[in-house]
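S.K.: Any chance you can model this:
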Amino acid sequence: MDIVDVWAQQPTERFMAAPWLDTLLRWTGISRQTPTVEQNLAAMDEAGVSLALLAGWHGPTGSLISNDEVAAVVAAHPDRFRGVATVDLADPMGAVREIRRCVGQLGFAGVRVVPWLWNLPPNDRRYYPVYVACVELGVPFCTQIGHTGPLCPSEPGRPIPYLDEVLLDFPELTVIGGHVGYPWIHEVLSLATKYPNFYVDTSAYVLHRLPAELVDFLRGRGRDRVMFGTNWPMLSASRALARIDELGLDEQARQLFLGGNARRVFRLAAD
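M.R.: Next comes the predicted model:
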């Protein structure tokens, strides 16, 4: 079965040195050693992952994983990876130009901004040029929802009112909320019910620990609105998927969750 991982990164030494990784490293038991592309590919192969979306990271302190570094990995393995662009929210026009370059020239499939990294919720005015560029270019905007693993404020990841206002202001914008959205899972599902252009991914969660409400949504009316993700290297696909049978998905829901929704929403050609 086709499996697409919609939330991953190929870390740099700058990324792995970030002090906010301390809690994630403690929870996951991994070291600060920078994983290689070969380790990433081996982990994908072990779980049968066909394609992973690799995102850049840029925060207030500067670049942690640049778009060009992502592009180099994608260029070396074009059949296994696609890029997701990062931007500098402090430079709105530069962000727009960078999205146009990444999508138009490098073939990136989306844009991702992590609100807790900036301590800015997604309805902040600095995001709005980014949303316009995403709509113009027809690519999804990916963001984190829910509490933070790092010891940073969780409030920017609260879905309502922040994402609610964005989805009202940009009805043509496709938004994908990563990391499930706990503890505000009912807010997440209310947005997914209200807005046909809002999706959820399960990155950072092993599947048997997903909130029961999200599993019910995935089994039924939300089967075309939830995508699989890992948050590699913090979580491997094989560990995340180990108990997928416990979700009780029928064949259609399983296919859409693991790859079909991602292929459609990110406009990823099937092999």
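S.K.: rest of the way, CA atoms for contacts and neighbours
M.R.: Noted.
S.K.: which residues does the closest residue in space to N67 that isn't next to it in sequence contact?
M.R.: Leaving out its chain neighbours, the residue that sits closest to N67 by C-alpha to C-alpha, 6 or more residues apart in numbering is G56, at 5.3 Å. If a contact means C-alpha atoms under 8 Å, 6 or more residues apart in numbering, then G56 has 9, 64-67, 69-70, 83-86, 112 as its contacts.
S.K.: Second chain to compare with the first, below:
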Amino acid sequence: MAERPVIDICAVHGDREVWEAYLTGFALAAPDYLRRFSAPLARRAGVEEGDYLRRLAADPLAAVHHLIDAGTGFDIADETYIERLRAAGIGHQVLHGFPWRGRGGVDANRSIAALAAKAPDLLTAWTGVSLRAPAQAAREMERAAAEWNMRGVSVSPFWEGVCASDRSLDPIYRTASRLGLPVWIHAGQNFNNTLPLDISDVRHIDRVAAAFPDLRIVIGHGGWPWMADSVAILQRHANVCLEFSSHRPRFMARAGSGWEGVLLQAGGALRGRVMFGSAFWVSRLDAAALAAEVADLPLPDGVADEWLHGNAARLLAGAGRPL
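M.R.: Coordinates of the predicted model:
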């Protein structure tokens, strides 16, 4: 474990309406996610997985509504969630927002910001914006930072069919750079089978980093399976780092995992550039258990602590302040 409290740079949580908005985004754009992660979703909702899968095959949106309406697991009180994080030894967690809305029309970004405001020492909220309306997204970022204290931005190209390097997105990146907001960009593997995989090719981030050298960029999920490219991008651009949420640390040291280059360079070119993220909802493990697996990786002295705390602490300390 870290010598200091763990910082989880990538998590999703909220009330029932936030979860409905999140899962609605998958139902509309990438329903295969709802199938591949059927076990944790059915477990959280307390429904029979086979029945859920049959509903999903017939109507993804109706299946989401079934999960939400049935599942008390989507209604964890804010205070309970905060207490659990503290008890588990999580020192800080970044909650990622998104632009989708459920049946009630609730703004998920605002709800997540309200949760973070209840424990600002423990939680930070980042705004999730749509790539299909960049000018509107830039205005939302301005408002979210000024009014709701949201200290970063999250974007997912696979969700909307717009690659990260599309020049139409310049208003988003310019605004984030001016406000000093880090931008988390989903990269690598995704399960939107209606789009080519390379919509999330990590090389798009290389172009963004070159065009906006003052923008702090986080490669979401590490960019796997293009890890050699991710390492090269971090070597090329001082304003880019990566986090490895949705990947089990215990498997990263295995031959053929794809993470060999990151481990090889962990104490050298990538020192200070790698952060822990959990995206724990896809796993049977919570953030603390996932973080504990980092201790077993073959890392140079002090690097595990940097991955679990120090590197993210520096990023978060600079959020809201331009480079």
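S.K.: Can you calculate the TM-score here?
M.R.: The TM-score (TM-score structural alignment, normalised by the length of structure 1) is 0.88; 268 aligned residues with a C-alpha RMSD of 2.6 Å.
S.K.: Just give me which of the contacts of G56 of structure 1 are shared by structure 2.
M.R.: Shared with structure 2 under both residues aligned by TM-score structural alignment, their matches' C-alpha atoms under 8 Å, the contacts from these are 9, 66-67, 70, 83-86, 112.
S.K.: Alignment lookup: A71 of structure 1 to structure 2.
M.R.: Residue correspondence to structure 2 (TM-score structural alignment): A71 of structure 1 is matched to A113.
S.K.: Contact partners for its match?
M.R.: Applying C-alpha under 8 Å, 6+ apart to A113 of structure 2 gives the contacts 124-126, 148-150.
S.K.: so which helix or strand takes in it?
M.R.: Using DSSP states H and E, A113 of structure 2 maps to helix 108-117.
S.K.: Now that helix on structure 1. Mean distance?
M.R.: Following the fit onto structure 1, the mean deviation recorded for helix 108-117 of structure 2 is 1.2 Å by mean C-alpha distance after the TM-score superposition for structure 1.
S.K.: Could you pull out the helices in structure 1 for me?
M.R.: Under the criterion DSSP state H, structure 1 contains helices at 13-16, 22-28, 37-47, 67-76, 92-104, 115-118, 128-137, 164-169, 185-194, 212-219, 237-241, 251-255, 261-265.
S.K.: Output those helices in CSV; the columns should cover distance to Q144 of structure 1.
M.R.: Shown next, in CSV, are the helices of structure 1 (distance: least, C-alpha to C-alpha, whole Å):
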stretch, distance to Q144 of structure 1
helix 13-16, 17
helix 22-28, 15
helix 37-47, 22
helix 67-76, 19
helix 92-104, 19
helix 115-118, 7
helix 128-137, 15
helix 164-169, 14
helix 185-194, 12
helix 212-219, 16
helix 237-241, 18
helix 251-255, 23
helix 261-265, 17
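S.K.: quick one: which of the ones you listed is nearest G157 of structure 1?
M.R.: Distance to G157 of structure 1, taken as C-alpha to C-alpha, is lowest for helix 115-118 among the helices of structure 1, at 6.4 Å.
S.K.: Average offset of that closest one relative to structure 2?
M.R.: Average distance, helix 115-118 of structure 1 versus aligned residues of structure 2 after superposition (mean C-alpha distance after the TM-score superposition for structure 1): 0.8 Å.
S.K.: I'd like to check what contacts that helix. Which residues are they?
M.R.: Contacting residues not belonging to helix 115-118 of structure 1 are listed as 59-60, 121-122, 143-144, 148, 152-157 [C-alpha under 8 Å, 6+ apart].
S.K.: go with 6 Å
M.R.: With contact meaning C-alpha atoms under 6 Å, 6 or more residues apart in numbering, helix 115-118 of structure 1 is reached by 121, 156.
S.K.: so that helix matches what in structure 2?
M.R.: Taking TM-score structural alignment, helix 115-118 of structure 1 hits residues 157-160 over in structure 2.
S.K.: so how far is the matching stretch off the chain centroid?
M.R.: Averaged C-alpha coordinates place stretch 157-160 of structure 2 at 14 Å from its chain's average position (C-alpha atoms, centre = their mean, to the nearest Å).
S.K.: go on, stretch 90-99 of structure 2?
M.R.: Offset of stretch 90-99 of structure 2 from its chain centre (C-alpha atoms, centre = their mean): 8 Å.
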